[in-house]
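Student: Curious how this folds, go ahead:
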Amino acid sequence: MVHVRELDPNASPLDYFGYELRRKREEAGLTLKELGGVLFCTGSLIGQIETAAKVPQREFAERVDAALMTDGFFSRLVGLVLRSQLPTWFQPFADMEAKAEYICTYQAQMVYGLLQTEQYARSVLATGMPDQLDELVAARLERQRVLQRERPPLAWVVLDEAALHRPLGGAEVMREQLARLLGYIDRRWVRVQVLPFAAGEHASLIGSFTILRFEKEPDVVYTEDLISGHMTADSEIVREGTLRYASLQAAALSLGDSAALIARVMEDRYGKQPVA
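Tutor: A predicted model of the protein is given here:
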């Protein structure tokens, strides 16, 4: 007799997802193989998710809802599951980011997480040599859903020109990523400025930071070091961060000139080169 691992649904969002998936599948009278046939995946994959051995993706959750007629239950739950895969120290920021009315960030080394393509995100996250890279990538893409809401936050990104030139993932990945940035030109709720090399010394040579603003809660400033993040609502730090951010915006190129620079770097540095 095969021993089936019993999950505690209160242990974590992942355990709860697996517990409910098994319960709903058995309620429908389906075996793992039968449900797999409906979902176009293996019964083994479903078994791994039911035992919390594998993290479900959003597409999987949506297919389960359709197959088991669960009225979007698993699609709603998967967001919590994926967010729980983020590093513990990062989760409080992700929660606050999802509630913010206004996100303004300066990024010195790379494209802001909410604007990253899947392959660019994979290249960034792989540098930390994680054990569960696929899960971290899925969690980052899930974070980006905040920009797809009916009323998204205003996201204003000042991006150091260095981030355009650093070839994370190779030329094709960078070309796709810079094309993604250009795709935000006509988006009312996303603004991208580039701080050019020509700006020289500037107000945040020390590194990247993000300010989150809320309708009814104090603003917060978020920074990261090598292995963790730090968030504070201290009024003096927020005031200093706001002043520095305004200085960075003033030193950056206009929105139009920023788009032109992104397009130029995309073609000159990452364009398809003729075969010699």
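Student: make it CA atoms for all contacts and neighbour counts henceforth
Tutor: Noted.
Student: which residues in this protein form strands?
Tutor: Using DSSP state E, the strands found in the chain span residues 102-107, 154-160, 190-195, 209-213, 220-224, 229-232.
Student: Let's see this one next, to set against the first:
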Amino acid sequence: MANIQKLDPSASPLDYFGSELRRVREAHGLKQGQLGSMMYCSGSLIGQIETTKKVPTREFAEALDQALGTDGLFSRLVSLVLRSQLPGWFRPYADMEAKAAYISTYQAQVVYGLLQTEEYARAVLATGMPDDLEALLAARMERQRILERDRPPLAWAVLDEAVLYRPIGGHEVMRAQLQRLLDYAEHRWMRIQVLPFEAGEHASLDGSFNQLRFDDDPDIIYTEDRISGHMTANPETIREASLRYAHLQATALSVEKSVARISRVMEERYGARP
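Tutor: Predicted coordinates for the structure are as follows:
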């Protein structure tokens, strides 16, 4: 007789997803291989997700709902699963980011997480040598869904010009990433500015930071160090950060000139016309 692994649905969102998958599959009288054939994947993958050895992606969850006729059950559950894959110290910020009405960010090293392509994000996340890179990547891609809402947060990103030149993931990845920035530049709720090298010293030489604004709650400032993140709603810190950001916006290239600068770097550095 096959050794069926017992599942504890209360252990975590991932365990609950796996146990629900097994319950619904068995209720339909399907073996793992049969369900896999319906979803154009292997029965082994079904088994690995049922037993929490792999983390489901949103695409997998949506395919499950379609194959099993579960009216969005797994698409709803996967949001909880993917959130649980974020580092524990980062989850409070991700929760606040998802509620924000306005996001402003200055990034000195890399493209802001919400604006990253999948391959760029994979290369960035890999530098931390995570135990499960694909799960962390799926969680980051899920986080970006706030920009796909009918009413997404207003967002303003100031990127140091060094971000455009740093070849994360290689030339192909950078070409696609810079094109993503140009695509976002056409959205009415997103503004991107480049802080050019010629600006010299500026108001945030000590690093990147994000500011979140809410309709009914105090503003929040978020910063990161090597191993953790830090949020504060201290009014003096908010005032100082707001002043710094205003100086950064004033020093950066205009939105139109930033588009031209990104396009130029894309062509000259990575050999592709936008």
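Student: picking up where we left off before, tell me which of the strands of structure 1 lies nearest to residue 174 of structure 1.
Tutor: Nearest to residue 174 of structure 1 among the strands of structure 1 is strand 154-160 (14.6 Å), distances taken as C-alpha to C-alpha.
Student: so the closest one versus strand 190-195, what angle?
Tutor: Angle of strand 154-160 of structure 1 versus strand 190-195, following axes from the mean of the first three to the mean of the last three C-alpha atoms, to 10 degrees, is 20 degrees.
Student: Spatially nearest residue to the residue positioned nearest the centre of structure 2, not counting backbone neighbours?
Tutor: Geometric centre of structure 2, nearest residue: residue 140, 3.1 Å, by C-alpha atoms, centre = their mean. Of all residues not flanking residue 140 of structure 2 in the chain, residue 113 sits nearest, at 7.3 Å (C-alpha to C-alpha, 6 or more residues apart in numbering).
Student: I'd assumed residue 121 was in contact with that neighbour.
Tutor: Yes. Contact criterion C-alpha atoms under 8 Å: residue 113 of structure 2 and residue 121 qualify, at 7.3 Å.
Student: still on that earlier bit, identify the residues contacting the residue nearest to the centre of structure 2.
Tutor: When contacts are counted by C-alpha atoms under 8 Å, 6 or more residues apart in numbering, residue 140 of structure 2 touches 86, 113, 114, 121.
Student: List just the nearest of the residues you listed to residue 9 of structure 2.
Tutor: Among the contacts of residue 140 of structure 2, and counting by C-alpha to C-alpha, the member closest to residue 9 of structure 2 is residue 86, at 19.6 Å.
Student: Quick one: map that closest one onto structure 1.
Tutor: Counting by TM-score structural alignment, residue 86 of structure 2 corresponds to residue 86 in structure 1.
Student: Cross-check the contact I'm expecting between that match and residue 141.
Tutor: No. In this structure residue 86 of structure 1 lies outside contact range of residue 141 using C-alpha under 8 Å: 11.3 Å.
Student: returning to what we had before: tell me the contacts of the residue nearest to residue 140 of structure 2?
Tutor: 121, 140, 144.
Student: now do residue 79 of structure 1
Tutor: Per C-alpha under 8 Å, 6+ apart, neighbours of residue 79 of structure 1: 58, 142.
Student: do residue 47 of structure 2 as well
Tutor: Residue 47 of structure 2 sits in contact with residue 32, where contact means C-alpha under 8 Å, 6+ apart.
Student: any idea how far residue 32 of structure 2 is from it?
Tutor: Taking C-alpha to C-alpha, to the nearest Å as the measure, residue 47 of structure 2 falls 6 Å from residue 32 of structure 2.
Student: count of neighbours near the closest residue to residue 43 of structure 2 other than its chain neighbours?
Tutor: Counting by C-alpha to C-alpha, 6+ apart, the nearest residue to residue 43 of structure 2 once its immediate chain neighbours are dropped is residue 33, at 3.9 Å. Residue 33 of structure 2 has 16 neighbouring residues, counting by other C-alpha atoms under 10 Å.
Student: For residue 258 of structure 1, see how far away the counterpart of residue 249 of structure 2 in structure 1 is.
Tutor: In structure 1, residue 249 of structure 2 lines up with residue 249, judged by TM-score structural alignment. Going from residue 249 of structure 1 to residue 258 of structure 1 by C-alpha to C-alpha gives 12 Å.
Student: Comparing these two, which shows the higher neighbour count?
Tutor: Neighbours were counted for residue 249 of structure 1 and for residue 258 using other C-alpha under 10 Å; residue 258 has more, 22 against 18.
Student: Helices of the stretch 51-200 of structure 2, start to end?
Tutor: Using DSSP state H, counting those that start in this stretch, the helices assigned to the stretch 51-200 of structure 2 run over residues 58-68, 73-84, 91-99, 118-126, 133-143, 161-165, 171-184.
Student: Tabulate those (TSV), appending distance to residue 12 of structure 2.
Tutor: What follows is the helices of the stretch 51-200 of structure 2, written out as TSV (distance: least, C-alpha to C-alpha, whole Å):
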stretch	distance to residue 12 of structure 2
helix 58-68	17
helix 73-84	8
helix 91-99	15
helix 118-126	23
helix 133-143	15
helix 161-165	37
helix 171-184	34
